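K.L.:
here is a sequence together with a model predicted from it:
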Amino acid sequence: MEGNKIINTVTNLFKGADDRDWALIQSTLAPVVMIDYSSMSGLGPIELSPAQVVDNWASFLPGFDKTHHQLSAFRVQLNGKAADVFYSTVTDHFLDDQVWTVTATYHTKLAKHDDTWLITYHKINFESHSGNVNLPKQAHQVIADRKAVQ
């Protein structure tokens, strides 16, 4: 039962990203979240508020026409009001007729607040990517071009 609630929270994080539903993303996050994308970005882990997480993602994801996160192979380790979740992802990022696909595993930690599981730690373990690996740069340019027009 708790395992399903935990997986739901993680799934909603990625559903929010794909749907650009920033409120859904924020609803999955604890007041402070350690985000670690160092295996992709080379930058170290950083503590962010839910609003800061959303600001970061909202400054990048809408540069793509759409994204699709496929999550699988969930392993939940429950320890009272804390949980560790390990899972695999394949994420497609689409822009015009191009696609950039990222394969990774994640380690996400959650804590139970009242009756709600919230994400406190979110780490990607980059494995590989394929397709147009320059698409992230193009997505950033799309965002910059939109801002220039406003």
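P.N.:
Okay, I see it. Numbering: from 1, shown residues only.
K.L.:
please count neighbours and contacts with C-alpha atoms only from this point.
P.N.:
Fine.
K.L.:
quick one: contacts of stretch 41-53?
P.N.:
The contact list for stretch 41-53, computed with Cα atoms under 8 Å, 6 or more residues apart in numbering, reads 25-26, 29-38.
K.L.:
hold the first one in mind and look at this next one:
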Amino acid sequence: MFSEIVLVDYTSAFGGEAVLVNCVDLMKQWAGLLSGFDATYHDLTNIKVDHDCDVATVAADITASHFIGEEGFWKISGRYAFELERSNDNWTIRSQTLFWR
């Protein structure tokens, strides 16, 4: 679902800087992080899509819940902004930004 190189921006929640990352490396990072949880649930709602030819923007509300054991719980909510590009017959995500609430 991701372009070969993706701009990932979680600075509103975690600080730091937006980064360009190879999609394979991004999946490895997420797999390493998420494997530490017993369960996760990411709920995207109020999805809005605008597109013009081969480029699209998508906005969605997000609530991500993460569980460790019976007492470990972490939740983050906000809004995602995605930029997508069409390549041949496929759409891929070229950027993902979280606006934390």
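P.N.:
Right, received. Where do you want to start? Values in this document were obtained by computation on a predicted structure and should not be read as measured data.
K.L.:
after superposition, what is the TM-score?
P.N.:
Superposed pair, TM-score by TM-score structural alignment, normalised by the length of structure 2: 0.95. Supporting alignment: 100 aligned residues with a Cα RMSD of 0.8 Å.
K.L.:
quick check: buried residues in the helix ranked longest in structure 1?
P.N.:
Across structure 1, the helix with the greatest residue count (assigned by DSSP state H) is helix 2-19. Burial within helix 2-19 of structure 1, assessed by neighbour count using 16 or more other Cα atoms under 10 Å, is assigned to 6-7, 9-18.
K.L.:
where do the strands sit along structure 1?
P.N.:
For structure 1, applying DSSP state E gives strands covering 29-36, 46-48, 66-79, 82-95, 98-113, 116-131.
K.L.:
picking that back up, got the buried residues of helix 2-19 of structure 1 as TSV, with distance to residue 74 of structure 1 columns?
P.N.:
Listed next are those as TSV, based on distance: Cα to Cα, whole Å:
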residue	distance to residue 74 of structure 1
6	10
7	8
9	12
10	10
11	10
12	14
13	15
14	14
15	16
16	19
17	19
18	19
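K.L.:
what sits against the counterpart of residue 67 of structure 2 in structure 1?
P.N.:
In structure 1, the residue matched to residue 67 of structure 2 (TM-score structural alignment) is residue 94. Applying Cα under 8 Å, 6+ apart to residue 94 of structure 1 gives the contacts 64-67, 100.
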